[in-house]
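Enquirer: curious how this folds, go ahead:
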Amino acid sequence: MAADGWNARRVGLTISALSLGTTLNALNSSMIAVALLSLQHDFGLSIAAVTWVITVFYIASTVAQPLMGRMADAFGARRVFVAGMVLVVVAGAIAPLGGFELVLVARGIMAIGTSVAFPAAVALVGPLAHASGASPPRLLARIQIANTTAAALGPVIGGLLIALAGWPAIFLVNIPLALAALVGVLTLAPPDEPRGAVSPAAVMRVLDPAGVVAFTVAVVSLLVAALGAAGEALWLLLAIGAVALALFVWRERRARFPFIDVRMLAANRALTWTYLGFTVFAALYYVAFFGLPQFLESYGGYSTAIVGLLMLPLSGMTIALAPFVARTIDRRGLAPVLIGTGILLLVATVALGIGVITIAPVWILVMTAVMGIPYCMGSLAMTEAVRRAAPPDAVGVASGLLQSTRYLGAIAATVVLGRMLGGEVDAAAWGGVVLAAVGIGIAHLAVALVGASAFRRPA
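Expert: Model (predicted):
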């Protein structure tokens, strides 16, 4: 039963505002791809230098997702969501005002601000579902549809904005979008339960500065090494990352208010297996999402615009199937959907082998549509798995960590593709990518089978 003041229209408007906020991270991740040449030209940069706008966003988002989730758990998801949207407005406004260094600063602030949205939105789904009587998986399905659509349309929107007003437009467009999300959540979302005042001392206690610093050093060192940007310092960065990671675990096991409760992760089997599964899942997905366009452009001779159209079934399947997947989770539970994701994802990786035989458009459309089915299932099921498995007071940080594992999977995919497609891109090279993907798919299925057992309904 819905509580007083809640109806389908208010629920829909609230989810729309939350979805708008969560799309900003995906939108800014993908729009920047079409702005690199404009930034390179306007600031007289090399290709290596201009790509830092991507690297800064990746690194900042990886660290900020769980950090902002921790803030949402401590000070209220609604309050922190609104603060994140304020940061997005600031970032959008300052980026066009100075040199490239200010653009990088703005991208970092943008990453932090947009990283608030997803963990805060997932944390708000529970209270929103309780107040309205709605199904949590179905609310998450709407958010998932918005995120997938934003990621798919980001390059198209970015290209149009740059054509009309230059690269500053991809920053300025965030201002009205963030303000709309801010006003919608502030006026519609369920109020946060009473929390303590947001004082500097409270923030420092919640943030666990020592844990955050160790986590950041570990993530930055290992990501820069994985991205191939370390040069001759590769082994030094790997050593620094390993030591920082060990110190992070040591610190969090002893902290009274840990940034990430590693003891809880060790004890919470369902949550740990979900993170592992999503990391492997994301790696496999991004091997296809990043690799297929490169293969089609280099080997198939397709234009960027045509490749974009050929990739659309991937997001289209999410839009079409998300409501059905949500109903299945409601009726049958998470375990069947997690196992089905593993099986269908392995089938989809085998289907990628069609590219070795033919690159006819109709078969590429089949490949991307087939890949879209398990992507929709896995994204929604594992988000709901984290929401269910996390302690009630840690849903935000748990959801933020899930997003961090997505970035880790994406980076792993770029490493695989760098090795497989680093030379001549032809059918044989694509065959190597497919074999690697099948191996990852088998690993994911094994993890899914073990992890799903933690979500089986009692007889």
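Enquirer: from here on, contacts and neighbour counts on C-alpha atoms
Expert: Will do.
Enquirer: element containing the spatially most central residue of the chain?
Expert: In the chain, the C-alpha nearest the mean C-alpha coordinate belongs to Gln403, at 4.5 Å (C-alpha atoms, centre = their mean). Using DSSP states H and E, Gln403 sits in helix 395-420.
Enquirer: got the buried residues for that helix?
Expert: Applying a neighbour-count criterion of 16 or more other C-alpha atoms under 10 Å, one finds 395-417, 420 buried in helix 395-420.
Enquirer: circling back: list the contacts of the residue nearest to the centre of the chain.
Expert: By C-alpha atoms under 8 Å, 6 or more residues apart in numbering, the contact set of Gln403 is Thr62, Gln65.
Enquirer: I'd like the structure of this one too, to check against the first:
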Amino acid sequence: MTAAVETRTFDRRLIVPLVLGAVLNPINSSMLAVALVPIGLTFHAVPAQTAWLVSALYLATATGQPVVGRLVDRYGARRLYLAGTALVGVAGVIGALAPSLSFLIVSRVLLGLGTCAGYPAAMYLIRRSGVEKPGGLLTALNVSAQTIVVIGPTLGGLLIGAAGWRALFAVNIPLAVACLVLGAILLPRHDGDTEFEHRLDHLGIGLFAGTLTALMLFLMSPAIGHLWLLALTVLLAAGFVGRELRYADPFLDVRVFGGNLPLITTYVRTLLAMTVSYAYLYGFTQWLEAGRGLSASHAGLILLPMSLVAITVSTITGRRAEFRGKLLVGAISQVVACALMLVLNSTSALWIPIVISIIFGLPQGLNSLANQNAVYFQADPDRMGASAGLLRTFAYLGAMVSSAATGAFFKDGADTAGLHDLAIFLIVTAGLLLVVVLADRSLRRIGGAPVTKGSPA
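Expert: Sure thing, here's the model as predicted:
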């Protein structure tokens, strides 16, 4: 009865600041794609150095999302949202005035940390509002992020043409101000706890951050000489699990996550799906330019149908509670699209990569939306922020795996042979995703009203 009242009185004005906060990360991820070359020219940096501008954001965001999400669970969305967006503004100033590449990397790290609050805060407030059918709200988050990914490179190019690459950092200043004003006016002031029986699990957070940082540093540059990073990952992970099992109010309750197999499976699906997605976005694009001989603008146009299909599919299916069907179509589409990559060569007709782009639009629109919605229903309500943050962490882990795979298969250049090897790897990965979806019987049972505190799971 209470949930029904809260659903009727949900303040729709919250959608604007929540969506704006949630898209700060994809804005900064997508716009930079067209800025690496001019930044390199400004600071006389080689691609291996400017690549850290991308990796720094991924590393900070993947590590920070669940940490900030847990802080949202504990202290409420308003405080973290305002603090995060303020940090985005500071990062924008540093980037706009940066005298060296090192300062730009610091700016990107701060952007990664600052943008960590938007998505967990949105998921937290939507769940806390008591919305029984959140499909429209969750679709708005997903579609807005996909739209930003589509227009990000174009917007970045326009800003660079008008005011130089520093404009890509400076644009965060007015965005942060807008978030601060809207957040201060609209976000509820008392949405978190005020008294805590136990102190925040600082050691657990530190061990988690260290574990993930060591793992992602290895994935960014996998080599025999870097195996010590994997050993460090295992050591820190063991310490983290031991700490969380003993602490009364752990940062991540491994007992809860260990006993919530459907949620763990959703994270695994996200890792597999995003590995294929990122490898296509960055690996296939490299081949279009180096292997097929297209210009950067033409390669971007070939990817455009994928983005348009993804947005259309998300918009049409977003309100439907069906999960298994969406994920099955998404996984099968990835297998088919990756298999078609095997027929490509340097003289292939352009309609073939366009068809592949269209097919890839289906999983782009279905997988991330279905997994995001699944977390909403599967996660412990008291840990919604941390659970939503972990979803983004596994997505970025997929990005790192795809980066490592692309680097390995394109070590001699983005040629057709490397593309075919990458395609085989992606077919196997998408096939594993399909197996995981088929084996997960819990997908048939989710989609009703979310579990609330005190109700049976």
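Enquirer: and the TM-score between them?
Expert: Once superposed, chain against chain, the TM-score is 0.90 (TM-score structural alignment, normalised by the length of the second structure); 444 aligned residues with a C-alpha RMSD of 2.6 Å.
Enquirer: mind giving me the packing neighbours of the next helix or strand after the helix holding Gln403 of the first structure?
Expert: Beyond helix 395-420 of the first structure on the C-terminal side, the first helix or strand identified by DSSP H and E is helix 427-452. The helices and strands touching helix 427-452 of the first structure, judged by 3 or more C-alpha pairs under 8 Å, 6 or more residues apart in numbering; DSSP states H and E, are helix 269-298, helix 334-351, helix 354-357, helix 395-420.
Enquirer: now the angle from helix 427-452 of the first structure to helix 395-420?
Expert: 150 degrees (axes from the mean of the first three to the mean of the last three C-alpha atoms, to 10 degrees).
Enquirer: what's the average distance of helix 427-452 of the first structure to the second structure?
Expert: Mean deviation of helix 427-452 of the first structure relative to the second structure after superposition (mean C-alpha distance after the TM-score superposition for the first structure): 1.6 Å.
Enquirer: same question for that helix: list its buried residues.
Expert: Of the residues in helix 427-452 of the first structure, 427, 429-434, 436-438, 440-445, 447-452 count as buried by neighbour count, 16+ other C-alpha under 10 Å.
Enquirer: cool, stretch 310-330 of the first structure as well?
Expert: 310-319, 321-323, 325-326, 328-329.
Enquirer: so how far is it off the chain centroid?
Expert: Distance of stretch 310-330 of the first structure from the chain centroid (C-alpha atoms, centre = their mean, to the nearest Å) equals 17 Å.
Enquirer: what's next to that stretch, contact-wise?
Expert: Residues outside stretch 310-330 of the first structure that contact it (C-alpha under 8 Å, 6+ apart): 135, 137-138, 141-142, 144-145, 148-149, 152, 293, 337, 361, 364-365, 368-373, 375-377, 380-381.
Enquirer: recalculate using a threshold of 7 Å.
Expert: Applying C-alpha atoms under 7 Å, 6 or more residues apart in numbering, the set of residues contacting stretch 310-330 of the first structure from outside is 137-138, 141, 145, 148-149, 152, 337, 364-365, 368-369, 371-373, 376-377.
Enquirer: for the aligned residue in the second structure for Leu188 of the first structure, give me its contacts.
Expert: Aligning on TM-score structural alignment places Leu188 of the first structure opposite Leu186 in the second structure. By C-alpha under 7 Å, 6+ apart, Leu186 of the second structure lies in contact with Leu14.
Enquirer: again, only this time at 10 Å
Expert: When contacts are counted by C-alpha atoms under 10 Å, 6 or more residues apart in numbering, Leu186 of the second structure touches Asp11, Arg13, Leu14, Ile15, Val16, Pro17, Leu18, Arg78, Leu180.
Enquirer: contacting residues for the second one?
Expert: Contact criterion C-alpha under 10 Å, 6+ apart gives Leu182, Leu186, Leu187 as the residues in contact with Arg13 of the second structure.
Enquirer: I'd guessed the first one sits against Pro17; true?
Expert: Yes: the criterion here is C-alpha atoms under 10 Å, and Leu182 of the second structure meets it with Pro17 at 5.8 Å.
Enquirer: the two: which is more packed in?
Expert: Pro17 (22 against 18; other C-alpha atoms under 10 Å).
Enquirer: sorry, back to before: would JSON lines of the helices and strands packed on helix 427-452 of the first structure with distance to Phe57 of the first structure be doable?
Expert: Formatted as JSON lines, those follow (distance: least, C-alpha to C-alpha, whole Å):
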{"stretch": "helix 269-298", "distance to Phe57 of the first structure": "17"}
{"stretch": "helix 334-351", "distance to Phe57 of the first structure": "28"}
{"stretch": "helix 354-357", "distance to Phe57 of the first structure": "32"}
{"stretch": "helix 395-420", "distance to Phe57 of the first structure": "11"}
